[in-house]
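K.L.:
what follows is a protein structure lacking sequence information:
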C-alpha cells in the first residue's frame, strides 16, 4: 500500500521539478522534457499561498510542460505569503519588499541555470499574484512577451504600462475579494481600493494606436454562468488584449480543484486559456 501511495505521489510530480534557493528566498521550477531553449512561464501564487500550493491547485505545469514551457513558481514573503504589487498586499506591501527585483533575479537565475529562452518570458498569477504579474509586465514590457492575470487587478489608477504588453485578464463579476467593478470587496482581507477590470483593460490598451474589437459568448455548461470573451486585435489579426468576463463567477482560478467551491465556471479553464493566449505570442 505504501509503495502504491509513493508511486502515485511521484507520478503526480513533473519529472523536472526542483526548488532553487536564491538568497533568502526561493522558487520552484518544473521543467519540460527538453529544457534548453524552453520558453518560461512565471506563475505567481495568491495571497496566503505558496509556490508548491499554487503548482498543485492550478495544475498548470503538466499542460505547460507538455507544450514545452518551463514553469517557475516564485515564493512570496511573510507568514501569509504575499507580493508587493504597489497597493497590495499584506506584509510584502507594508514592508515595501522589492518584488520587482526578486522577479528580475528569478528570471536571470533560471535562464542561466537551465539555459532557458530569455526572449520568451511570460507571466501569470492568481489574485495578489495577478496584481504582481500585471505590475511587473507594465513596468518591464521589454522583458515580458505576454501576461495573464486571474482575479486580481493592478493599480491602474497610478500605474501605466511603459510599452506594449499583450494582456489576458480573467475575472468573475461576482468576485467579492477583488471586485470586478473595483473598490473594496465584501470579503477582502485588505483595505485596498482595487482598480476595476475596465481600468486595467484601458491601461494595457493605451500603448496601442488602434485595435479592432470583437466579442463572443462562451456558454457550454449548465452552471448558471457564461463567459464573455472580448478581443482587441491588431491589423494582422493577433489579439493584443483579451478580457474573459465570467458572469456570476467568483474569486477563482477556473478549472482548478478549488474552483467549484469558489464560484468557478466550467465553461473555461484558466490553464487552457492562459496557454492559448501565450501561444498566440511566440
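P.N.:
Ah, there it is. All values reported here derive from a predicted model rather than from experimental measurement.
K.L.:
contacts and neighbour counts: CA atoms only from here.
P.N.:
Fine.
K.L.:
next up, the contacts around residue 81.
P.N.:
46, 47, 48, 49, 50, 75 (C-alpha atoms under 8 Å, 6 or more residues apart in numbering).
K.L.:
same list (those residues) but as JSON lines, adding neighbour count and secondary structure.
P.N.:
Formatted as JSON lines, the contacts of residue 81 follow (neighbours: other C-alpha atoms under 10 Å; DSSP: H, G, I helix; E, B strand; the rest coil):
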{"residue": "46", "neighbour count": "27", "secondary structure": "coil"}
{"residue": "47", "neighbour count": "22", "secondary structure": "coil"}
{"residue": "48", "neighbour count": "16", "secondary structure": "coil"}
{"residue": "49", "neighbour count": "20", "secondary structure": "coil"}
{"residue": "50", "neighbour count": "22", "secondary structure": "coil"}
{"residue": "75", "neighbour count": "23", "secondary structure": "coil"}
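K.L.:
comparison target below:
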C-alpha cells in the first residue's frame, strides 16, 4: 500500500506540472481508497537518498511529531528502503491527501442544504458563463430592493465539496445582502474541473490574470456588472478554503476590478505551484511569503478570518495572506480581543495607513476549526459559534470602495 501510494503521489505531481489537474486529483482520490492506478505508471529510477524524503511530511501540524509507528508491513518495508522514514510518514501522508481533496478529518459537512426561503420580490437565479477558458455555472442573488440604482456586488467562492447553494446557506450572505442591499454571485466549480469541486488555486495556470479559472471568475463578475445595475467602485470577492485561496488570487490579479477581498481559512496567492507544494503550504505555510503579484502599487484592502485550531489549512497561512497584501511598509497596527456570548473568543488586528484608514483586518478565532465562522448549520463546514465572518466581511467591504 505505501509503495503504491508514494508512486501515485509522484505521478500526481508530474500530472499537475503538465497541467493535467483533473487526472492528478482523480489519481489522489483513488489513492485514498487504496485503488491501483488505472494504467501502469512508467518505471522510474529511485530518487537519490539525499533528496528522497518529501519535506512536506516532515512535521505533523496536529502533534508536532516527526516519527510514527516503528512497525512496517512488507510493502511498507519496500517503500522505506527507497524513502527513509516512509512507514512512519504513512498516516500523515494519507491525512495530507485527505486535506488536499477536502476530506480532512474533523471537518463536519452538514446535510445537503434545503432551499432558503426568499424575501418577497427577491430572486436566486441559475445562470452560466462561457469564454475561451471554459464555462461555469453560477447563482445570482438579487435582493427585493433592487431597482435601477447601482448596488454593490459580492463574489463568493465556495470551498471543496461545496456548491453555490450550500455556500449561500452556510454563510447566510443572501440574508445579509437583502438587509444591506447587495447583489451576490456564487460561481460554481464542477467535478469535471476538480473531482472534489475545489478551485485549483495551486495550479500556475489558474493563478494569472485572464487565464484559467481567474478569467472565468472575472468573466462572471463582469457579466453580472453588464446585465445588472452594479456600482463598479463596490465590487468585492471572498471565499472559504480553496475558495479563499482563489479570492486571494483574484484580488492580486484584478486590483482594478475588486475593491476589497475576504479570505477565510485560505492561502496567499502563489503559496503553491503544484500538488507537493500545496500539501506543504496547507501543513506549514508557504516556504516563504509570496511577493505581491500586482505591479500597480495598489494594496487591495483585505479581511482575513482563520481559526487557530484549523487542522486542514495551517493558521500561519492567514498571517501570510496579511503579509502578502501589506505590500508596503509603515502600516500601524491595533490589536483587540473579544468574546462571542456562548461562543469563541477572538483576536482582531487592524492595520492602518498613515492617514489612519484601515487597509487590512485579521481575525483569529480561538478554538475554532476549518469552518466558516458564525455560519449556519444549514450549510456545510460552518461554525455557528462565531464571530460572524459574513457580517464582518460585508461591513469591511462597504467601508472600502475602489479609489477613483
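P.N.:
On my side now, so go ahead. For clarity, every value in this text was computed on a predicted model and none was experimentally measured.
K.L.:
related to what we said a few turns ago, name the nearest of the contacts of residue 81 of the first structure relative to residue 226 of the first structure.
P.N.:
If you rank the contacts of residue 81 of the first structure by distance to residue 226 of the first structure using C-alpha to C-alpha, residue 46 comes first, at 24.3 Å.
K.L.:
got a list of what that closest one touches?
P.N.:
By C-alpha under 8 Å, 6+ apart, the residues touching residue 46 of the first structure are 54, 81, 82, 125, 126, 127, 128, 129, 130.
K.L.:
against residue 132 of the first structure, how distant is it?
P.N.:
To residue 132 of the first structure, residue 46 of the first structure is 9 Å away according to C-alpha to C-alpha, to the nearest Å.
K.L.:
same check on residue 40 of the first structure?
P.N.:
17 Å.
K.L.:
hmm, back to that, neighbour-wise, which of the contacts of residue 46 of the first structure leads?
P.N.:
The residue in the contacts of residue 46 of the first structure with the most neighbours, by other C-alpha atoms under 10 Å, is residue 129 (31 neighbours).
K.L.:
so where do the strands sit in the first structure?
P.N.:
Secondary structure of the first structure by DSSP state E: the strands cover 16-22, 25-31, 40-44, 70-74, 121-126, 146-150, 167-172, 212-218, 226-233, 239-247.
K.L.:
now the helices for the stretch 151-282 of the first structure?
P.N.:
Per DSSP state H, counting those that start in this stretch, the stretch 151-282 of the first structure carries helices over the ranges 197-205, 270-279.
K.L.:
want to throw those into a markdown table with distance to residue 26 of the first structure and mean neighbour count?
P.N.:
Shown next, in a markdown table, are these (distance: least, C-alpha to C-alpha, whole Å; neighbours: other C-alpha atoms under 10 Å):
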| stretch | distance to residue 26 of the first structure | mean neighbour count |
| --- | --- | --- |
| helix 197-205 | 29 | 19 |
| helix 270-279 | 23 | 18 |
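K.L.:
between those helices, which gets nearest to residue 10 of the first structure?
P.N.:
Nearest to residue 10 of the first structure, of all these, is helix 270-279, at 21.8 Å by C-alpha to C-alpha.
K.L.:
quick one: average offset of that closest one versus the second structure, please.
P.N.:
Superposed on the second structure, helix 270-279 of the first structure shows a mean distance of 1.1 Å to its aligned residues (mean C-alpha distance after the TM-score superposition for the first structure).
K.L.:
what range does that helix cover in the second structure?
P.N.:
Counting by TM-score structural alignment, helix 270-279 of the first structure pairs with residues 389-398 of the second structure.
K.L.:
quick one: contacts of the matching stretch?
P.N.:
By C-alpha under 8 Å, 6+ apart, the list of residues contacting stretch 389-398 of the second structure from outside reads 171-173, 176, 234, 236, 259-262, 303, 305, 372-375.
K.L.:
hang on, the earlier thing: okay, and the common contacts of residue 46 and residue 132 of the first structure?
P.N.:
Residues within reach of residue 46 of the first structure and of residue 132 at once, by C-alpha under 8 Å, 6+ apart, are residue 125.
K.L.:
what number of residues lie near residue 158 of the first structure?
P.N.:
The tally of other residues near residue 158 of the first structure (other C-alpha under 10 Å) stands at 9.
K.L.:
check residue 293 of the second structure too.
P.N.:
Residue neighbour count, defined by other C-alpha under 10 Å, stands at 18 for residue 293 of the second structure.
K.L.:
just checking, it touches residue 254?
P.N.:
No: using C-alpha atoms under 8 Å, residue 293 of the second structure is not in contact with residue 254, being 10.2 Å away.
K.L.:
before we move on, the earlier item: nearest to residue 264 of the first structure, of the contacts of residue 81 of the first structure?
P.N.:
Closest approach to residue 264 of the first structure among the contacts of residue 81 of the first structure (C-alpha to C-alpha): residue 46, at 15.7 Å.
K.L.:
mind checking what that closest one lines up with in the second structure?
P.N.:
That one, residue 46 of the first structure, aligns with residue 159 by TM-score structural alignment.
K.L.:
what of residue 116 of the first structure?
P.N.:
Alignment note (TM-score structural alignment): residue 116 of the first structure maps to residue 230 of the second structure.
K.L.:
how near is that match to residue 158 of the second structure?
P.N.:
Distance from residue 230 of the second structure to residue 158 of the second structure, counting by C-alpha to C-alpha: 22 Å.
K.L.:
between these two, who's got more neighbours?
P.N.:
residue 158 (30 against 20).
K.L.:
dump the residue contacts of the closest residue to the more buried one other than its chain neighbours.
P.N.:
Distances taken as C-alpha to C-alpha, 6 or more residues apart in numbering place residue 243 nearest to residue 158 of the second structure, at 5.1 Å, with adjacent residues excluded. The contact partners of residue 243 of the second structure, by C-alpha under 8 Å, 6+ apart, come to 156, 157, 158, 159, 160, 198, 199, 266.
K.L.:
number of nearby residues for the second one?
P.N.:
Right, residue 157 of the second structure. Neighbour count of residue 157 of the second structure, defined by other C-alpha under 10 Å: 31.
K.L.:
what about it, distance to residue 399 of the second structure?
P.N.:
From residue 157 of the second structure over to residue 399 of the second structure the distance is 21 Å, taken as C-alpha to C-alpha.
K.L.:
do residue 27 of the second structure as well
P.N.:
Taking C-alpha to C-alpha as the measure, residue 27 of the second structure falls 44 Å from residue 399 of the second structure.
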